[in-house]
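> Sequence and predicted structure are below.
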Amino acid sequence: MKVQYIAVVAVAIAQVQSFTPMPAGRTPAFRRQSWSTTQIEATGVFFGTSTGNTEEVADLLVAKLQELGHDTPTEPICVDGVVGELKAEFDKYDSLIVGTPTWNTGADIERSGTAWDEVYYGELGDLDLSGKNVAVFGLGDQLSYGDNYADATGELHDVFSKLGCKIFGATEVDDSYEHEASKAIKDDGKFCGLLCDQVNQDDLSEDRVDKWVRQLQGEGFMSGGGESAASAAPVVEAVPTAVVSEPVKSITTPPASKPAVKVVRDGWVGHDNGESTLWVNSENRRESYLTKN
């Protein structure tokens, strides 16, 4: 009996001595088999990249989505790693944000220089994405390629549009851009999505991402439903005024032609007093109210 006990102890000690600790930063095998492979999350961010600039903007998008409380994986997904599995990957998400750099400037097709070019007119073209919410973003160098700024973003938009997706997130071509021409500008005179320039205007990217994600939020993009940017009623930005010290009592009734609009704003609560939409802070003090133009 004593001999058996000693043998068992010896085996246990040998097993402990033979154990090799897992290096720092490594994930156990069972952890690598993530439950996210079957969990449906609201928004997936997919990108292609040549130099890493598009990935930087994709990271900003993921961080902003999470900051505003939207479900998304902790990292964006590089399209190079999912070629051949696009349907399975896209099916995991209610809404898709897809991004690309521009490499083959001036070309009629396959302008990204990434794995997007490999799937545009093959694997991706065979998918049925009818009704899927999609928003596009892209990068370009306005000073070196001012006549072809972010051209590939326009192609990315066109390919997904032809698959029956609902496209969101068109943006204004404002004075902060310095390009001469772009295939990302559509017939309505707007960019087809979010455009950034990490070469010349990287200091503007974070603010552009913040504004765009909040725009998508207002358009109902993250809900998996809503209306596309082409058909949705315009969202009017509420301009905060100075906080007043007394609780809200009443607001002048807007004209019948300007009905109240309820818009979710981060950190604010929409309060409908029957006359107009009023934004109040957590202490029920007035900040501003919003009516539709």
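Received it, and whenever you're ready, just let me know what you need.
> Please make it C-alpha for all contacts and neighbour counts, starting now.
Will do.
> tell me the contacts of residue 208?
Counting by C-alpha atoms under 8 Å, 6 or more residues apart in numbering, residue 208 touches 194, 196.
> secondary structure class for it?
Reducing the assignment at residue 208 to three states with DSSP: H, G, I helix; E, B strand; the rest coil gives helix.
> same thing with residue 135?
Strictly by three-state DSSP, residue 135 counts as strand.
> and it, how many neighbours?
Counted with other C-alpha atoms under 10 Å, residues neighbouring residue 135 total 27.
> contacting residues around it?
Residues near residue 135 by C-alpha under 8 Å, 6+ apart: 96, 97, 98, 167, 168, 169, 193.
> Just flag the most distant two among those residues.
Spanning the widest gap among the contacts of residue 135 are 96 and 193, at 12.7 Å by C-alpha to C-alpha.
> quick one: which of the contacts of residue 135 sit in strands?
96, 97, 98, 167, 168 (DSSP state E).
> now the residues you listed in a markdown table, with neighbour count?
Formatted as a markdown table, the entries for the ones in strands among the contacts of residue 135 read as follows, by neighbours: other C-alpha atoms under 10 Å:
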| residue | neighbour count |
| --- | --- |
| 96 | 24 |
| 97 | 24 |
| 98 | 25 |
| 167 | 25 |
| 168 | 25 |
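> could you redo these as JSON lines and give each row distance to residue 203?
As requested, the ones in strands among the contacts of residue 135 are exported to JSON lines (distance: C-alpha to C-alpha, whole Å):
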{"residue": "96", "distance to residue 203": "25"}
{"residue": "97", "distance to residue 203": "22"}
{"residue": "98", "distance to residue 203": "22"}
{"residue": "167", "distance to residue 203": "27"}
{"residue": "168", "distance to residue 203": "25"}
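> Next up, a structure to set beside the first:
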Amino acid sequence: MIMKVHVLESLLTVAIATTVWSPAVFGFVVPRVNNHAAGSITALSANVGIFFGTSTGSTEEVADLIKAEFGDDADGPFDIEALEGPVKSTFEKYDALIVGTPTWNTGSDTERSGTGWDEIYYSTMQELNIKGKKVAVFGLGDQVSYAENYADAAGELHDVFESLGCQMCGYTSMEGYEHEDSKSIRGDKFCGLLCDMVNQEELTPERVENWVAQLRAEGFFEGGSAQGASAATAAPVPVTVNETPDGLFETIQEHSDMLDETIKVHGSTGFIPHYNGKTKSTMWVSPDGRSCYYTTEARSSSSVSM
């Protein structure tokens, strides 16, 4: 089959002679394919950044675990106190944000993190244009020593971003914790991932893994700037119909019989049809685009069975 198709390709080359063979000659609609996008995700992909504040390094450890789960799907993690450049431009360049904080000013109404977050909550961050961005919060606390104020600061971090019009994601169950109360509770859930590196450190890796999987399931990566559509979803681009070279289709028809017979023997070939309404002919192109043959409406009964 392949040998005969290549024979037809050679005949096409001779028949066309000095005419440059291109889809435009036949007036077909041909999909525009970006070869560099092959194997990439087909949905629009969000550009994600991971940010944290820390005092002892524990929040950074959790941020590193989150980054490991996200892999190349997220940038960071970045310490909020060590950002290079303005906070505004740094946050606004991302489609989605993962933000984390510990809790130190336990029981305080505001500025509860004891980190650089407290310095920008009600000043610099109020100037951010991040409405509609997806944001997920993680927080650390000691649920035994501070049972009534477990991870309070995560609640404030959540509320600041929510007040800026962000779409909050990643709420988690309170099951498995020993706290009595927390300012991070929203309804019957925590407002994000809460980790206790003092009393339940051994549970942190699994909690992080489950949380990242949850974010993926919630569509956290969808709706951002396109990283490139796959060839299968590329939009067709119409091309101009030019005059058909004299005698071309006569030559094609003469040699399509042997291809039809071979197709009957070997069944479906996976060739993709491109119909030309002007000539009433169909060009069948191989998946790799390197081989083709033609059928006409009069011979439609012998066309490839797709």
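Nice, I can see it. From a predicted model like this one, the values you see are computed outputs, not experimental measurements.
> Can you pull the TM-score for these?
Put the two chains on top of each other and the TM-score (TM-score structural alignment, normalised by the length of the first structure) is 0.59; 180 aligned residues with a C-alpha RMSD of 1.6 Å.
> longest single helix anywhere in the second structure?
Across the second structure, the longest stretch assigned as helix under DSSP state H is helix 248-266.
> That one maps to which residues in the first structure?
Following TM-score structural alignment, helix 248-266 of the second structure has no partner segment in the first structure.
> Show me what the following helix or strand past that helix is packed up against.
Where DSSP states H and E defines the elements, the next helix or strand beyond helix 248-266 of the second structure is strand 272-276. Judged by 3 or more C-alpha pairs under 8 Å, 6 or more residues apart in numbering; DSSP states H and E, strand 272-276 of the second structure is in contact with strand 281-285.
> Just tell me the aligned range of the strand it packs on in the first structure.
The aligned range for strand 281-285 of the second structure is empty, by TM-score structural alignment.
> what about that strand, distance to the chain center?
How far strand 281-285 of the second structure lies from its chain's middle: 34 Å, per C-alpha atoms, centre = their mean, to the nearest Å.
> any idea how far residue 202 of the second structure is from the most centrally placed residue in the second structure?
By C-alpha atoms, centre = their mean, the second structure has its centre lying nearest to residue 45, at 2.8 Å. Using C-alpha to C-alpha, to the nearest Å, residue 45 of the second structure is found at 32 Å from residue 202 of the second structure.
> do residue 31 of the second structure as well
52 Å.
> higher neighbour count, those two?
Higher neighbour count among residue 31 of the second structure and residue 202: residue 31, with 14 against 11, using other C-alpha under 10 Å.
> Surely the more buried one is in contact with residue 274?
No. Using C-alpha atoms under 8 Å, residue 31 of the second structure makes no contact with residue 274, being 10.5 Å away.
> The second structure: strands as residue ranges?
30-31, 48-52, 74-79, 96-101, 134-140, 167-169, 172-173, 185-186, 189-190, 192-195, 236-237, 272-276, 281-285, 292-296.
> okay, these in a markdown table with distance to residue 154 of the second structure next?
Supplementary listing: the strands of the second structure in a markdown table, determined by distance: least, C-alpha to C-alpha, whole Å:
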| stretch | distance to residue 154 of the second structure |
| --- | --- |
| strand 30-31 | 48 |
| strand 48-52 | 11 |
| strand 74-79 | 16 |
| strand 96-101 | 6 |
| strand 134-140 | 5 |
| strand 167-169 | 13 |
| strand 172-173 | 13 |
| strand 185-186 | 9 |
| strand 189-190 | 9 |
| strand 192-195 | 8 |
| strand 236-237 | 47 |
| strand 272-276 | 54 |
| strand 281-285 | 57 |
| strand 292-296 | 61 |
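> all helices for the stretch 151-293 of the first structure, in order.
151-161, 202-219 (DSSP state H, counting those that start in this stretch).
> Quick one: work out the angle between the first one and strand 93-100.
Calculated by axes from the mean of the first three to the mean of the last three C-alpha atoms, to 10 degrees, helix 151-161 of the first structure forms an angle of 150 degrees with strand 93-100.
> Comparing helix 151-161 of the first structure with the second structure, how large is the average distance?
Mean deviation of helix 151-161 of the first structure from its aligned counterpart in the second structure after superposition (mean C-alpha distance after the TM-score superposition for the first structure): 0.2 Å.
> which ones are touching the nearest residue to residue 272 of the first structure once chain neighbours are set aside?
Leaving aside its chain neighbours, residue 272 of the first structure sits nearest to residue 278 (6.1 Å; criterion: C-alpha to C-alpha, 6 or more residues apart in numbering). Residue 278 of the first structure makes contact with 270, 271, 272, 286, 288, 289, 290, according to C-alpha under 8 Å, 6+ apart.
> on that earlier part again, winner for burial among the helices of the stretch 151-293 of the first structure?
Each of the helices of the stretch 151-293 of the first structure was scored by mean neighbour count; the highest is helix 151-161, a mean of 24, by mean count of other C-alpha atoms under 10 Å.
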